[in-house]
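[1] Fold the following.
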Amino acid sequence: MSDVEADAGHSEQYFRNDEYDSFMWEDISVTVETRRPKQKKTILSDVSGIVKKGELLALMGPSGSGKSTLLNALAQRTPPNRSVTGISYINGCKVDEQLLRSRAAYVDQEDTLTGSLTVRETLEFAARISLPSSVDESERLMRVDTLLRRFGLMDLADNKIGTPIKKGISGGQKRRLSVASQLVTAPRILFLDEPTSSLDALTAWEVLYYLKQVAEKFNLIVILSMHQPSTRMFELCDKLLLLTEGGVAYNGPVRKLQLYFQDSGYEIPNDMTMAECAVHSINTDFVSEVQRHRQAVTKECWQKSVQLQNLRRELTEEKASGVIGFIALEDRWRSDTFAVLSALIHRSFIKSYRDVVAYGIRFAMYLGLAVLMGTVWLRLEPTQGNVQSFVNAIFFGGAFMSFMAVAYIPAFLEDHSVFLRERASGLYGAAPFVVANFIVGVPYLFLISLLFSLVVYWMSNFRPGAAAFFTWTMWLFLDLLAAESLVVLVSSLMPIFVVALAGTAFANGLWMCVGGFLVPPQTLNPFWRYLFHYIDYQSYVFQGMMINEFKSRNYTCPGTPDGGCDCIYGGNSGTECEMEGAAVLGTYGFSSTTADRSVWIMIAIIAGYRGFCYLALRMRAH
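    Model (predicted):
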């Protein structure tokens, strides 16, 4: 009994429930839009092929030949700026895109993993998110242990993958984990983009050898792109699709490649292996025009070949044997929405307290800002001369708390990359991701707001009283919720760190300018006032904090030589030289009755940011 039989015999029935006898495609072409209007460039032209159950098909060719383009087209993962023509079939029937995404797995060339999770946790969450509810917990754990053992990761099971601050497992180990995390779902078709890149020769062969065993044992269909495999790796593949300049140079069994070369007039050098010849024969980038015609196995050779005629006959026979119509997705392969959401929340929560980039650094930043503010605005007395200082502190606290939310961008972009990979595999949509991200962030943002307020509020001597303190904390909490929601939205629209940082910083600068502190709302330029001021969440935070501080507090005014009072904001509030804080509110055009309305507007703005984030992710994910 082989290792695969021993490891996975318990799940054989589950794997065999819906075997796919074949996966084939006809005349797949891909075009991309150019900068010139109404002009498109063809990057893949009329590629056909077929892979049977238990077989490994290798896509090979020089850089730019179309390997990844074809792999993405077959896996229904083509970017929006590219158009695909052609038809794919499973068991001779046209493929439903939803079915293919749910019963196929795709391993990207770049490893997109959550760095704060352990190796075991990564596989466990992959199982929780992707496997249907019909698979019980013991089955999931068995699969995880099997993959850990067979991919040589058992000794690293409790090691964290690694973050920019703390190094974790190696690049080769991450590659093995990426492949394993896709196999845990028991896919019927497996697409892999350079699965052995960054691996040493022995590990690369072991990974490919295990894939071959799994494919044969459980009748999987495996399609992978490769650049320059070793002879041992090349011999593990059943079929080869050789691409050159977006077209086919060979498509057939690996064992017949040498005969095809000889029939095409290509002389096989004695010092080259067949794996080397496969790429060398079509690589015309570094040869002269004369050598190109002498040595290249061209697309024209393939068009005239007997192998192409045989392939077309096989495709026709396979279609004739299929049932007319589409293969549709069955409910038993659908993941439970609540289970997926629960797993996403759990995974994000683990990351939130392990990865200091997510919230740890922000706690330190905000606490440092609190100490700074508390010592600068230390024990301000409620006097007319300190009114402007109180106003400045309110603006500074709210605005810079909001601005410093940009520290969340790196953590979110990591989550965003994982989401795109899992979304492309059809595991879940944008809604569970947005909801989970929001739920996990709420307690941390509230704790940050509370700790910041405990330091700043009493050190600066804002209006005393528990109600006033918790109202201040509430406004800071809403401020941070809106600021983080803005970060999430901008990062979803522009998922590049520097671009997202610049976009968020610009937005915060805009909100500071039109928030009502630098220029009172009633004197603000009508363009900025009506277009931006009323959707500026910082303006409502500033207004709410101002009302909280000034609506029920009096401030002493200096006396005059004639025994009067010099209250520049308004008259006395009694026999002593005091003024009512409400007079300060009047200079900014604020009314104490608008605070409740502002809370609901803040909630609407937060919901709006998250809603637009959902739409952005839904449109951009593919």
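[2] contacts and neighbour counts: CA atoms only from here.
    OK.
[3] Remind me what the helix or strand that contains residue 412 packs against, helices and strands.
    Per DSSP states H and E, residue 412 falls inside helix 409-424. Secondary-structure packing of helix 409-424 (3 or more Cα pairs under 8 Å, 6 or more residues apart in numbering; DSSP states H and E): helix 466-493, helix 497-513.
[4] Enumerate the positions of that helix that are buried.
    Using 16 or more other Cα atoms under 10 Å as the test for burial, helix 409-424 gives 409-413, 415-424.
[5] Following up with a second sequence; could you model it the same way so I can compare the two?
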Amino acid sequence: MTVRETLDFSSRCQGVGRRPKILKEVSARESAAGIIPDADIDIYMKAISVEASKRSLQTDYILKILGLEICADTMVGDAMIRGLSGGQKKRLTTAEMIVGPARAYFMDEISNGLDSSTTFQIISCFQQLTNISEYTMVISLLQPTPEVFDLFDDLILMAEGKIIYHGPRNEALNFFEECGFICPERKEVADFLQEILSCKDQQQYWSGPNESYRYISPHELSSMFKENHRGRKLEEPIVSPKSELGKEALAFNKYSLQKLEMFKACGAREALLMKRSMFVYVFKTGQLAIIALVTMSVFLRTRMTTDFTHATYYMGALFFSILMIMLNGTPEISMQIRRLPSFYKQKSYYFYSSWAYAIPASVLKVPVSILDSLVWICITYYGIGYTASVSRFFCQFLMLCFVHQSVTSLYRFIASYFQTPTASFFYLFLALTFFLMFGGFTLPKPSMPGWLNWGFWISPMTYAEIGTVINEFQAPRWQKETIQNITIGNRILINHGLYYSWHFYWISIGALFGSIILFYIAFGLALDYITSIEEYHGSRPIKRLCQEQEKDSNIRKESDGHSNISRAKMTIPVMELPITFHNLNYYIDTPPEMLKQGYPTKRLQLLNNITGALRPGVLSALMGVSGAGKTTLLDVLAGRKTGGYIEGDIRIGGFPKVQETFVRILGYCEQADIHSPQLTVEESVTYSAWLRLPSHVDKKTRSVCPLEVGTTQTYTDFNNR
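    Just a heads-up that it's a prediction; the model follows:
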């Protein structure tokens, strides 16, 4: 995907949030007060509030802010496809989150790979978005420049999984002066804060006599902060619990889109990805055509007669046809594995459900099965000299289509379950070996021991073999009787244990269709329940943070109560979303290597009694040396930890955090950059925002915004881009 397509899909998945509701309310107030809004602002607000749009003006806005407009139509690329640079991918990762209507953002070291000028530009933009739109945003940085550091409002300094300081940025030096450390005049504050936590660098900042100095550990500094008035202030509530304001800011639905719209969005993206991968499909179809020509030359009809010897050749040709059709679908494994990281990332943000991805990914491959089977049979059927009957031609074609679709569905399931090329291809060849062994040709059924008959009946290749040989050898030309008073066709079928009546052809079709449905379901279940082996996934924590979560998740939005607001002053309602966390601890099982070295406990604590608050409209910096616990804290707050043990209380707008709905209003920019390499930015952002549209928006509101935007030329021109 290109940069624009990636952002369009992201925007479509994330939806427009409360923008239509806000726009409708603002328009009503403006009309009542006789206010004529600025034309440019009015058009922009209406354009970004359009629901179910494949493209969004917000995409162009974000592209310009992050300096991605020069590569908007460039493929994202991967190890095999030349695409974006590392810095551009980092900006794309950030853009993919902020293009949606999320209210809370966690950004993990987004400056990696960026030059200082670009970093300053991006953080400056985030500062304006945070202060104007009242976003709740925390950005993890390793070593910010002084200019970037000065852009932040609040500072969270971490070390060894503990909070050393959490408060206004400009008061950090005062706190450390109270602890006995002074920052030199020409020393950069960010460097001072990092070095003061180091055992080898701390002494140079000690303000007292050198004789009185002793190393103050992060644990002691953390205790000093908790006893300080700044630390005690964190214990004070920011908002009243379960306030109406918090309810307005939260999302209470797991997905933005209804099921049908979700399937449409995922289907459109899958069709686009198939179009971008057209070379692969054309190449393997061409390869199949070449093999078909070679096969036809080996079993040429001019040398084939209807005797028992040549009947064996025909049996081998049918078996080889089935085998080639089955092997033709193996590239599906590699293609599916390449898409899994992007799928798991978007699934963790609840862009769409696993089934919304699995069904289009499977159903849209049916035309490929039809095309490959048609190419093969058109070359080989009359070239080899099968029975010259149109009905039997189509019967063989139908059987090949079903077996191709069955095995490609199996390949997708294998790829989604094992997730790595090595494991997937190992089990692929294991499955093919099983099919060949019990398919009825390599090892005929009469030669099998009775206790192995189960393998014969569960192999899809068995039913494909039964259907094709019945279709061919029960034709009239094979009904010549031999000296044993048995026809040639029946004799060859009996020898291979495939002698069944004609109705068994349709039983074989039904069995293959059942295997297709079974592998479809297995593919969807694997995507739904198998956890990604990569680190790019997020899901619910092992322990619920509060017993009230399930009860509070049933809360529904009530009236916004803006009817009594004065009409003299026009303001856009802003939903603030404070995030608080109290006594947050995170443990993992101690690695066996550490236990062997004498580590005393079975659990290793990574976060130690973390207490803090993230305020709306305040840009917070999360700092600390490598290994301080910055990423761990962000992952725990965002609910991205699938292992370990979480203790403590996390509240969103005064409500206990419910992960399934919190993800709807969360934007997480991770260190790794994961995108669909075949999609553009514009398409990805549009799909992403569209899929996350809240379901509580009524039909009347859905129709108002498109009608208003349709009256302008901007919406029409935008759709024609």
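[6] Any idea what the TM-score comes out to?
    Put the two chains on top of each other and the TM-score (TM-score structural alignment, normalised by the length of structure 1) is 0.71; 487 aligned residues with a Cα RMSD of 3.3 Å.
[7] residues in structure 2 aligned with the helix holding residue 412 of structure 1?
    Using TM-score structural alignment, helix 409-424 of structure 1 lines up with residues 333-348 of structure 2.
[8] again with stretch 171-187 of structure 1
    So stretch 171-187 of structure 1 sits over residues 86-102 in structure 2, by TM-score structural alignment.
[9] how much distance is there from that stretch to the middle of the chain?
    Remark: stretch 86-102 of structure 2 is offset 14 Å from the chain centroid, using Cα atoms, centre = their mean, to the nearest Å.
[10] swap in stretch 422-432 of structure 2?
    With Cα atoms, centre = their mean as the basis, stretch 422-432 of structure 2 stands 25 Å off its chain's centre.
[11] quick revisit: starting at the chain centroid, how far to the helix holding residue 412 of structure 1?
    2 Å.
[12] dump the residue contacts of the equivalent of residue 259 of structure 2 over in structure 1.
    Using TM-score structural alignment, the equivalent of residue 259 of structure 2 in structure 1 is residue 337. Residues in contact with residue 337 of structure 1 (Cα atoms under 8 Å, 6 or more residues apart in numbering) are 428, 432.
[13] roughly how far apart are residue 337 of structure 1 and residue 130 of structure 1?
    11 Å (Cα to Cα, to the nearest Å).
[14] Do a quick rundown of the strands in structure 1.
    Assigned by DSSP state E, structure 1 shows strands spanning 22-33, 40-52, 56-60, 82-90, 93-95, 104-107, 189-193, 221-225, 239-244, 247-253, 326-327, 554-556, 578-580.
[15] What is the corresponding segment of structure 2 for the fifth one?
    When structure 2 is aligned by TM-score structural alignment, strand 93-95 of structure 1 has no counterpart there.
[16] what packs against that strand?
    Under the contact rule (3+ Cα pairs under 8 Å, 6+ apart), strand 93-95 of structure 1 is packed against strand 82-90, strand 326-327.
[17] What residues of that strand count as buried?
    Under 16+ other Cα under 10 Å, the buried positions of strand 93-95 of structure 1 are 93-95.
[18] Using JSON lines, lay out those together with distance to residue 542 of structure 1.
    Shown next, in JSON lines, are those (distance: Cα to Cα, whole Å):
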{"residue": "93", "distance to residue 542 of structure 1": "62"}
{"residue": "94", "distance to residue 542 of structure 1": "59"}
{"residue": "95", "distance to residue 542 of structure 1": "56"}
